[in-house]
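Participant: Output the structure for:
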Amino acid sequence: MKAINFSAVVLIGGTSARALARDSICSAQSATEFAITYGEPLASYVQACAGPPNGPPINQLYKNTALATPQQTAIVSPNVDTLYMNQCYDISRRDIAITIPEVDSNRYYGVSFYTPEGDNYLNLGTLAHTKAGKYLLTPAVSSTTAGEIVAEPNSTYQGTIYAPRTLGYLLIRIVLKDQDGDVKAVNKIQQGFSTNTIERCGKPIGPELNSGLFANISHSKVENLLGLIARFHETVPLTNDKPLLPTKTTSELLLAGIGRNGSYQRPSCVNLAEAYKAANSSIGNYTRSLEFVKKLSNGWVMPRPSLIGTYGDNYKARVAVARFGYLALTNDQALYPVYLGEFALGTNESYTLRFAKKPPVTDVGFWSVTLYNLQKELVSNSINRYSLGDRSNLTFSDGTPVYGTSADVPFDILVQASEPPANWTSNWLPSPNTPGSFNMIRKPRALTR
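Facilitator: Reported below is the predicted structural model:
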């Protein structure tokens, strides 16, 4: 049995002499590496929002009324103690009115807004003490209010949300207090959420969210990505003051062949394969560096809280998080500890995950350990259990409940494929039946600090 404690060697990458020599010959080469890093998360947005027949209808709120299963793969690393509602939104031509109902203040829910690149620019919900009512989502007109919610005088809306992109993603999460018996109660809450498009005066802003936006321009995967970046560059509203994109970012994209006309033109000196290879290596080194991760203990690490959810011009952090889990929340909503090593089990092997005590959370906070395959999808098992956490029937070694008692001593979670002895059943998290590697993610929400 392999024992792992929850109580996280990293490499720091540098710039090679070869890269410096190459850049002195073709400055567009390094700009292309920059553009690839900047825009790689858009590939995840394509997967989520490519539209019919493969994707969801645009500007329609989809309400998932059942818990996630291994057959559902649209959301990467889904929670199984949460019901989702999601919408690929387009406010290039119309605004959107969002209705939020009254929700019990003792239940965690979050209404999260994302750019296509995965920036979590705003969160409403329990932790924000959001009032019930209607909210207007519209493109930003000023850099000072971009990504913010503003209470407008004499408005019929509780607030106006100024989106930093005309396209984006809305994701609503409602936690279950009881993983097994609370689904109907959450379904009733879901009925109170709605979205509706509202006519807006003025010219359209940028492209519509349709299949043409995702069209391939080449047989090259990298060139298609750069073309996608060029088209999505048009979704950044032109504000009446400071531009939303930093000047350096705009100039680097322009040097890479990406302008504001929505098209990509490869500079003649650029080698796309080399640019992708260099960008991928740089991102990999950054992901493993202490600049990005914070070491915890016993082989566990965590992306530094200040570098997750909102990224500013730190595009390496943005793509590193997108590779780990697209649509991550800001650190006031969630933390994401991960194990630095590889989880892998052979036949008749198991892990024990030891907790020194109950993870500290706020009144509406919660935590869970969820098991996924290497594609970050849930793993089928005989008892349909994909996660364990504070709302599970966990027990101490003597059989008394972990939650529902005042005791705060160590407890274990058992991870293995085969059914364990009866005294382990409540704390058993099934692993894949086929020996090999898998993922486990510990997801604390609203921890006490």
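
Participant: going forward, measure contacts between C-alpha atoms and count neighbours the same way
Facilitator: OK.

Participant: which residues in the stretch 51-200 of the chain form strands?
Facilitator: For the stretch 51-200 of the chain, the strands defined by DSSP state E, counting those that start in this stretch occupy 62-63, 82-90, 94-100, 109-114, 120-125, 133-139, 149-150, 159-163, 167-175, 194-199.

Participant: could the ones you listed go into a markdown table alongside mean neighbour count?
Facilitator: Listed next are these as a markdown table, based on neighbours: other Cα atoms under 10 Å:
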| stretch | mean neighbour count |
| --- | --- |
| strand 62-63 | 17 |
| strand 82-90 | 23 |
| strand 94-100 | 20 |
| strand 109-114 | 23 |
| strand 120-125 | 21 |
| strand 133-139 | 22 |
| strand 149-150 | 18 |
| strand 159-163 | 23 |
| strand 167-175 | 21 |
| strand 194-199 | 15 |
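
Participant: These: which one's closest to Thr347?
Facilitator: Nearest to Thr347, of all the strands of the stretch 51-200 of the chain, is strand 82-90, at 32.0 Å by Cα to Cα.

Participant: got a list of contacts for that closest one?
Facilitator: Here strand 82-90 makes contact (Cα atoms under 8 Å, 6 or more residues apart in numbering) with 48-49, 56-68, 166-176, 186, 190, 208-209.

Participant: could you give the angle of it to strand 109-114?
Facilitator: Computed by axes from the mean of the first three to the mean of the last three Cα atoms, to 10 degrees, the angle separating strand 82-90 from strand 109-114 equals 30 degrees.

Participant: one more to put side by side:
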Amino acid sequence: METTACSDKVEVADAAPAVLEEAYRYAYPLVLLDVIKDMTTNVVEPGSDHAPINQLFHARGLATPEMASLTRPNVDTVYSQAYLELASEPVLFHKPATDRYCSVQTFDGYSNTSVILGTGGVGGNDAVTYAFTGPFWHGELPVGVVEVSMPTNLVWLLLRTKCFGLDDLENVYAVQHGMRLYPLSAYGDASYRPPAGSHDPAFDYVPLDYMAHLSAQDFFARFNHLAVGNPGFPEDAPALERFASLGIGAGLEFDLDALDEVAAQVAARLSVLMDRDFASDHANITPSNGWMFMDNRVGNFGTDYAFRAVVAFGGFANPVSMAVYPSMVTDRAEALLQGDRAYVLHFEPGMTPPHADGGWWSLTAYTEAGHLIPNEIARYSIGEIDDLLFDDDGSLDLYIQVGNPGGDRVRNWLPLCEGVFSLTMRIYLPDESVLSFDWRLPWLEEAPSV
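Facilitator: Below is the predicted model of the structure:
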């Protein structure tokens, strides 16, 4: 028996470097979401980009080039958000009836999208009151309230409300004003007002910078604490057993000093594991005519912890059933897209991006840094809701270039920047033919010289 025990210890020691890396990838979304939650809820009263825990905050406009903190933003929807902590009691959310796309993406602590509410999901565009319940809650809800059972106590709500341009913002605000978020104990209490939050300068950080400087000891200690209220899934059991051998898991004590020299060296490098090369190797991208599509497991990652971590590192994402975001960074010759050239995106008759009722498509251009492009007509994307000019045969040409193409072509013009740029097509509520690649986005072609 003693020989077997000794052998087990050797095997654990030999496996420790690989287990540490796997555990880091597994825990990364949960720790990152908690770090973001602490930064975002670090405020006394709700604003446009912060709110105390269990309170909504609403963006008040569409993205612009001046918003340098945003990378690759959409200019189709206005966001509302909330970070929930469900350990004490359920939190109720009332969504008003809408005449437009208004979806509620529900991230659990590990960045899976447990369910979509509103447009394209549970409740559709009707007025609904939902109750978010945690994994350990048992009780009864008021009649008529729709339970949304969450597998973790940490929840991020990301709401997208369709906006048809600056003149439509007041209608978006009306939808936002109809939303309410409150604890179960305040149900039916018209006088309820959410409590004030607090502000601590220690939480005024950039989340990814904070993560990059988080030591292995602090990272795994934080994960061990979080995992108590945010348990893994049944399919995670084999991985969690491996992690436990190193003191990584719900309620365990991780001791960096107990690692051997090789494992300690690996632990010291974990904070840079999520780099550009790692993200590229595990992005699970499907190319199609030069466009890069994300894997259909986004939001339902299963046990692919590397992919799940990469998507979290990149800013999280919508499930493909709700929207696809194919992007392009190179031309047919695999050279970077450059603003000193003019391009055309040509759709054959009847072949613009297909989608379900309530969905739409748009195309956005970005600078090399991922920012929107300033231009003379303040047009940052072009798409279905615009006054596009179709050819007599029903085909459509989008002109993607720096200079104004003049005449009627301006209606189909997406302005570019000088230098390197990239494109993202967004298709909301995509048709199944988009997901199966039976329908394909066309190649981007260089425009013929005039």
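
Participant: Would you pull the TM-score for this pair?
Facilitator: In this superposition the chains share a TM-score of 0.74, using TM-score structural alignment, normalised by the length of the first structure; 389 aligned residues with a Cα RMSD of 3.7 Å.

Participant: that older thread, is it possible to get JSON lines of the strands of the stretch 51-200 of the first structure that adds distance to Lys376 of the first structure?
Facilitator: Output for the strands of the stretch 51-200 of the first structure, formatted as JSON lines (distance: least, Cα to Cα, whole Å):
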{"stretch": "strand 62-63", "distance to Lys376 of the first structure": "22"}
{"stretch": "strand 82-90", "distance to Lys376 of the first structure": "17"}
{"stretch": "strand 94-100", "distance to Lys376 of the first structure": "30"}
{"stretch": "strand 109-114", "distance to Lys376 of the first structure": "20"}
{"stretch": "strand 120-125", "distance to Lys376 of the first structure": "20"}
{"stretch": "strand 133-139", "distance to Lys376 of the first structure": "31"}
{"stretch": "strand 149-150", "distance to Lys376 of the first structure": "33"}
{"stretch": "strand 159-163", "distance to Lys376 of the first structure": "29"}
{"stretch": "strand 167-175", "distance to Lys376 of the first structure": "18"}
{"stretch": "strand 194-199", "distance to Lys376 of the first structure": "29"}
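
Participant: how about those, which one is nearest Ile4 of the first structure?
Facilitator: strand 82-90 (26.4 Å).

Participant: Now do the same contact list for the nearest residue to Asn210 of the first structure once chain neighbours are set aside.
Facilitator: Leaving out its chain neighbours, the residue that sits closest to Asn210 of the first structure by Cα to Cα, 6 or more residues apart in numbering is Gly51, at 6.4 Å. By Cα under 8 Å, 6+ apart, the contact set of Gly51 of the first structure is 57-58, 210-211.

Participant: From Gln87 of the first structure, how far off is Gly51 of the first structure?
Facilitator: 11 Å (Cα to Cα, to the nearest Å).

Participant: Repeat that for Gln72 of the first structure.
Facilitator: Using Cα to Cα, we find Gln72 of the first structure at a distance of 16 Å from Gln87 of the first structure.

Participant: likewise Ser437 of the first structure?
Facilitator: Distance from Ser437 of the first structure to Gln87 of the first structure, by Cα to Cα: 33 Å.

Participant: ditto for Ser380 of the first structure
Facilitator: In terms of Cα to Cα, Ser380 of the first structure sits 27 Å off from Gln87 of the first structure.

Participant: Map Val103 of the first structure onto the second structure.
Facilitator: In the second structure, Val103 of the first structure lines up with Thr98, judged by TM-score structural alignment.

Participant: was I right about its match contacting Asp126?
Facilitator: Yes - with contact defined as Cα atoms under 8 Å, Thr98 of the second structure and Asp126 form a contacting pair (6.7 Å).
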